[in-house]
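Student: Show me the folded form of this:
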Amino acid sequence: MTRSNDPYDLVVIGGGTAGLVSAAGGASLGARVALVEYDRLGGDCLFYGCVPTKTLVKSAHVAKTVRTSTDFGVKSSPPEIDFPAVMARMRGVIEQAGEADDPGRFRDLGVDVRLGERASFVSSDTVMVGGARLRSRSFIIATGSEASVPPVDGLDKAGYLTNVEVLQLEELPGSLTVLGSGPIGCEFAQIFARFGVAVTIVSDAAPLPKEDPEVGRLIKAVLEADGVTVHEGFLADSVSVESGEKVLVAKNRLGREITIRSEEILVATGRSPVTGTLALENAGVRVGKSGITVDEYLRTTADNIYAAGDVTGMLPFTHAAEFQAKTALRNALFPVRSRIDYSAVPWTTFTAPEVARVGLTENEAREKYGDVKVWRKDFSGVDRAMADGETVGFEKIVCRKNGEILGAHIVGPDAGNIVHELVLAMRKGIKVGDISQTVHVYPTLAQVNQRAADGFYREKLFGGPAGSAFRAYFGARRRLGRVREVWRPG
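Tutor: As a prediction, this is how the structure comes out:
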């Protein structure tokens, strides 16, 4: 029997995806586990990230569909956005999705759940939680991230929104300036533009700068087609308030200055790790520029303390947090450690069309491997995309000459679902030729994978030595046939 003063096997700090997976997994294995969360279980993804934003993406998509319904032979009136109803639906989805994160469920698993308290390290084996000291053999830090706000003169005084405050709006602003062109900035820009808001993006980089450059160029064109004004290559310099409007001044590297007026400013310029109250220095845990420093085992600079999720600064996605948590949990509880491998971890930006990626870009692959092959297919050549009226986009599969898949990039309808076939292929060493030979249902969007992969066999069969050999074979057969005709008896 465990005594109350015995150390825990594991203390998990943070009740988002990484923390919940760690705590539930540890308790299910029979470990004595405590979970510390100062707010609510569910984390940023549930309340301020994936769940609410994708709910808004759907509402914005419906608005766009109504607006363009005549393209499908259906007459309708222009959409009227009932924004309070949109936000009420969003909150309902959050509530429904959050049922799985009820504290009672984790207590039933045997987790000692401590809500409303912050943890602070006293040493590498002890944290203070409220007035209690919790000793543990191992820890997993999963405190997540928060919006990083750039030091723009006058921004604090003028006021701004982050991904948290923008989801608390009850009225649509007439105009919105978005600082940043990463996934968060692009998604919100398109959402509000489709709701009828005048949206401007101001960013030093092109849209989705971490993606293949061809992807960014297409998404910029898509955003502009939805009415978004994109100022690429500009940094915010100052903000002031004039006649109730927020006036942003931005400059580019050549000193050119632009002025943008809007009702609201949304900051989407990156994320910072949440570590402020942890007193990590007491435990010997180092924090780098982007997050807590971890090795390939997700171990921090303290041997018994691990970190998972956004707080590490790597792959800030919910599914990546879950993936990290499973690795951190194994390593925190058992002596044989497992390395984490990010080579086949995908992600998706939920613009319309969606942007999905796994592995290396074409440029990254060339830098690492030299000569690579790229097989591609435009959605304009996929029959189901034609039928659905969603032909904007393409797929690129980046491979070595032997067909090993190094990366895949999909811009198109339902790309986030389509990419998983390629993720599995990379993880299991399935080559691009096998994708080509796999029967895909017709007509489906997933056929874009097969059609892109078909390029491998087209080149293999119709080009190079094989193509020459086939042409020689059939040429010889025709000549032999003519000889037989000439010498046929009678």
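Student: all contacts plus neighbour counts: C-alpha atoms, from now on.
Tutor: Will do.
Student: Identify each buried residue in the helix or strand harbouring Glu364, please.
Tutor: Taking DSSP states H and E as the criterion, Glu364 maps to helix 362-369. Residues of helix 362-369 classed as buried by neighbour count (16 or more other Cα atoms under 10 Å): Glu362, Ala365, Arg366.
Student: if I look at the second one, how far off is Val228?
Tutor: When distances are taken as Cα to Cα, to the nearest Å, Ala365 and Val228 turn out to be 32 Å apart.
Student: Nearest residue to Tyr75 in space, please, no chain neighbours.
Tutor: In this structure residue 75 is Lys, not Tyr. Ser69 (6.3 Å; Cα to Cα, 6 or more residues apart in numbering).
Student: Could you give the number of residues near the one you found?
Tutor: By the criterion of other Cα atoms under 10 Å, Ser69 has 15 neighbours.
Student: surely it meets Pro79?
Tutor: No - if you go by Cα atoms under 8 Å, Ser69 and Pro79 don't touch, sitting 10.3 Å apart.
Student: Moving C-terminal from the helix holding Glu364, which element do we reach first?
Tutor: On the C-terminal side of helix 362-369, the closest following helix or strand by DSSP H and E is strand 373-378.
Student: chain center to that next one, what's the gap?
Tutor: 22 Å (Cα atoms, centre = their mean, to the nearest Å).
Student: want to put them side by side, so please do this one too:
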Amino acid sequence: MTPIQVNVAIVGAGTAGMGAYRAARALTDSVLLIEGGSYGTTCARVGCMPSKLLIAAAEAAHQARHAEPFGVQVKEVTIDGAAVMARVQRERTRFVGFVLETIESIAPGDRLTAKVKFQDAHTLVTTQGQLIHAQRIVIATGSIPVLPPVLKGLHTHLLTNENVFELPTLPKSLAVFGPGPLGMELGQAMSRLGVKVKMFGVGGGVAGIRDPEIRDYANQAFNEEFYLEASAQVKSVKETASGVEVHYLDRAGVWQTEPFDYVLAATGRAPDLAGLALKNTGLQLNKRGVPLFDRFTLQCGNSAIFMAGDASNDVPLLHEAADQGRIAGENAGRYPDIRSGLRRTPLTVVFTDPQVASVGLNLEQLNQHFKGRFAVGLVSFEDQGRSRVMLRNKGVLKVYAEHGSGLFLGAEMFGPAAEHIGHLLAWAAQQRMTVSAMLDMPFYHPVIEEGLRTALRDLNHKLHIGPDVINRCMDCGPGA
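Tutor: Model (predicted):
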């Protein structure tokens, strides 16, 4: 086969890879985008979009079942599992189609479908033996599901986010392993769609929440809907002819063996790097086999190799992958002129109900870097006006700021409209606003965001900057 000569080779055509291609192509005409698997980003195929489609169906069912307190009588709610999954798959295909249109718009000479590995730091080789000589290379191979040892013997009845959306209908029962963001989103959605769900975790984590008080609150709230044991003892999970059997210690201290149709493994994802033969690059790798890189330039050491997206194991979120792809692609395109790119304020959202949001520095980071130098503002949404109007009055928000400067540092929330409040707070953090400046911003009435104002007022008072918090402050309107 004739070797390929190219200035920039990008391995992986997901969100990060396509971003890297566009950025590099703006700087050089010699770019090759290589994909060894299915086209269509993780988000569109097996992540953000199909999971939100399932969640949307679950929210519709939940709202119908809980309409009576409003004086609205819904006599019966019937879930058509096949119809639910058909819509998920139909709309997912549409989203993937948008990605495929983008791929097809790339010149055929700029893309290659092949699995590759490194022969050396400037040479890739396909499984068919074709050599690709690249002056610079961007690794954007994404991630793959991780299975804990207790689940590695399962086959037919094992689900991950890679295949759960292929189900022809909803199962009757589901054991979810991993109460992180993905497990909590899918587990709660399945439960609200009538699936018997039990969720098992290790270490006490719930939806990625770092603040122990907020985590305990969320744990209690979720347990009102379905069984969640965040620190479970599971002895074995065995596949049977009709499903799986989970042998676990229940809350009463009794060992139980319970059957389920499927197990959903939501125990995290790891960089998909195993097949790249990175040892041939000479790069220094960390203990997880990921090349060491500068997170502002995405350059691996002093090499001409760059990391981007989930393969970097940095922040596995779509907007972060897009940013990393752009930074890596620009630096690969202009190499050796390496420049730092914008890394935005950390923002994560978990689409459970109530939602979870984390912005800026979390409590662990604050205790590490600002110990004794920050204050915490708090609001409960249980008595917040608009939240009570909508019967979504469950949750808590904590906001953090630096003593002396009043600089807003971060926040964590479990509550209504967290996806929107999280964005407001991320913008404030990236603009390096003080709490006083944030309180100068407009707050309409009645909105859930008034709860944010209450938390900020509490925070400003604890910073010894603002006045005492007025209970039932009527200039904000009742229930604000």
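Student: quick one on the thing from earlier: can you find the partner of the residue nearest to Lys75 of structure 1 in structure 2?
Tutor: Matched to structure 2 by TM-score structural alignment, Ser69 of structure 1 sits across from Ala67.
Student: wouldn't its match be in contact with Lys75 here?
Tutor: No - between Ala67 of structure 2 and Lys75 there is no contact, the gap being 10.2 Å when judged by Cα under 8 Å.
Student: Quick check: stretch 84-100 of structure 2 compared with structure 1, mean distance?
Tutor: Its matched residues in structure 1 lie on average 2.1 Å from stretch 84-100 of structure 2 after superposition (mean Cα distance after the TM-score superposition for structure 1).
Student: which other residues reach that stretch?
Tutor: Applying Cα atoms under 8 Å, 6 or more residues apart in numbering, the external contacts of stretch 84-100 of structure 2 come out as 39-41, 44-45, 49-50, 53-54, 57, 165-170.
Student: Run through the residues that contact the equivalent of Ser436 of structure 1 over in structure 2.
Tutor: When structure 2 is aligned by TM-score structural alignment, Ser436 of structure 1 is paired with Leu439. Taking Cα under 8 Å, 6+ apart as the criterion, Leu439 of structure 2 is in contact with Arg453, Leu456, Arg457.
Student: What remains of these once you look at structure 1?
Tutor: Retained contacts for these in structure 1, judged by both residues aligned by TM-score structural alignment, their matches' Cα atoms under 8 Å, are Arg453, Leu456, Arg457.
Student: host element of the last one?
Tutor: Here Arg457 of structure 2, judged by DSSP H and E, is contained in helix 449-462.
Student: From the contacts of stretch 84-100 of structure 2, which land in strands?
Tutor: Secondary structure from DSSP state E places none of these in strands.
Student: out of these, which are buried?
Tutor: Neighbour counting by 16+ other Cα under 10 Å classes Tyr39, Gly40, Thr41, Ala44, Arg45, Met49, Pro50, Leu53, Leu54, Ala57, Phe165, Leu170 among the contacts of stretch 84-100 of structure 2 as buried.
Student: In helices, which of those residues appear?
Tutor: Under the assignment DSSP state H, those contribute Ala44, Arg45, Met49, Pro50, Leu53, Leu54, Ala57 to helices.
Student: Show me what the fourth one lines up with in structure 1.
Tutor: Think Pro50 of structure 2. Taking TM-score structural alignment for the superposition, Pro50 of structure 2 sits opposite Pro52 in structure 1.
Student: quick one, what contacts that match?
Tutor: Applying Cα under 8 Å, 6+ apart to Pro52 of structure 1 gives the contacts Leu46, Met90, Arg91, Val93, Ile94, Leu167.
Student: Tell me the residues of structure 1 aligned with the helix or strand hosting Leu228 of structure 2.
Tutor: If you go by DSSP H and E, Leu228 of structure 2 is part of strand 227-229. Matched against structure 1 by TM-score structural alignment, strand 227-229 of structure 2 falls on residues 229-231.
Student: Then stretch 141-149 of structure 2?
Tutor: The counterpart of stretch 141-149 of structure 2 in structure 1, using TM-score structural alignment, spans residues 143-151.
Student: Now the matching stretch: buried residues?
Tutor: Result for stretch 143-151 of structure 1 [16+ other Cα under 10 Å]: buried residues Thr143, Gly144, Ser145, Glu146, Ala147, Val149.
Student: Residues touching that stretch, excluding its own?
Tutor: Contact partners of stretch 143-151 of structure 1, identified using Cα under 8 Å, 6+ apart, comprise 13-16, 19, 43-44, 162-163, 267-275, 309-311.
Student: Same question for stretch 317-331 of structure 2.
Tutor: For stretch 317-331 of structure 2, the external contacting residues (Cα under 8 Å, 6+ apart) are 15-24, 27, 43, 138, 140, 296-299, 306-310, 315, 337-343.
Student: Restricted to strands, list those residues.
Tutor: Using DSSP E, the subset of the contacts of stretch 317-331 of structure 2 located in strands is Val138, Phe306, Met307.
Student: neighbour-wise, which of the residues you listed leads?
Tutor: Among those, the one with the most neighbours (other Cα under 10 Å) is Met307, at 33 neighbours.
Student: Can you give me the neighbour number for the closest residue to that one other than its chain neighbours?
Tutor: Ranked by Cα to Cα, 6+ apart and with sequence neighbours excluded, the top spatial neighbour of Met307 of structure 2 is Ile139, at 5.0 Å. Close neighbours of Ile139 of structure 2, defined as other Cα under 10 Å, add up to 26.
Student: Apart from its neighbours in sequence, what residue is nearest the equivalent of Leu278 of structure 1 over in structure 2?
Tutor: Matched to structure 2 by TM-score structural alignment, Leu278 of structure 1 sits across from Leu276. For Leu276 of structure 2, the nearest residue in space outside its immediate sequence neighbours is Lys117; the separation is 4.1 Å by Cα to Cα, 6+ apart.
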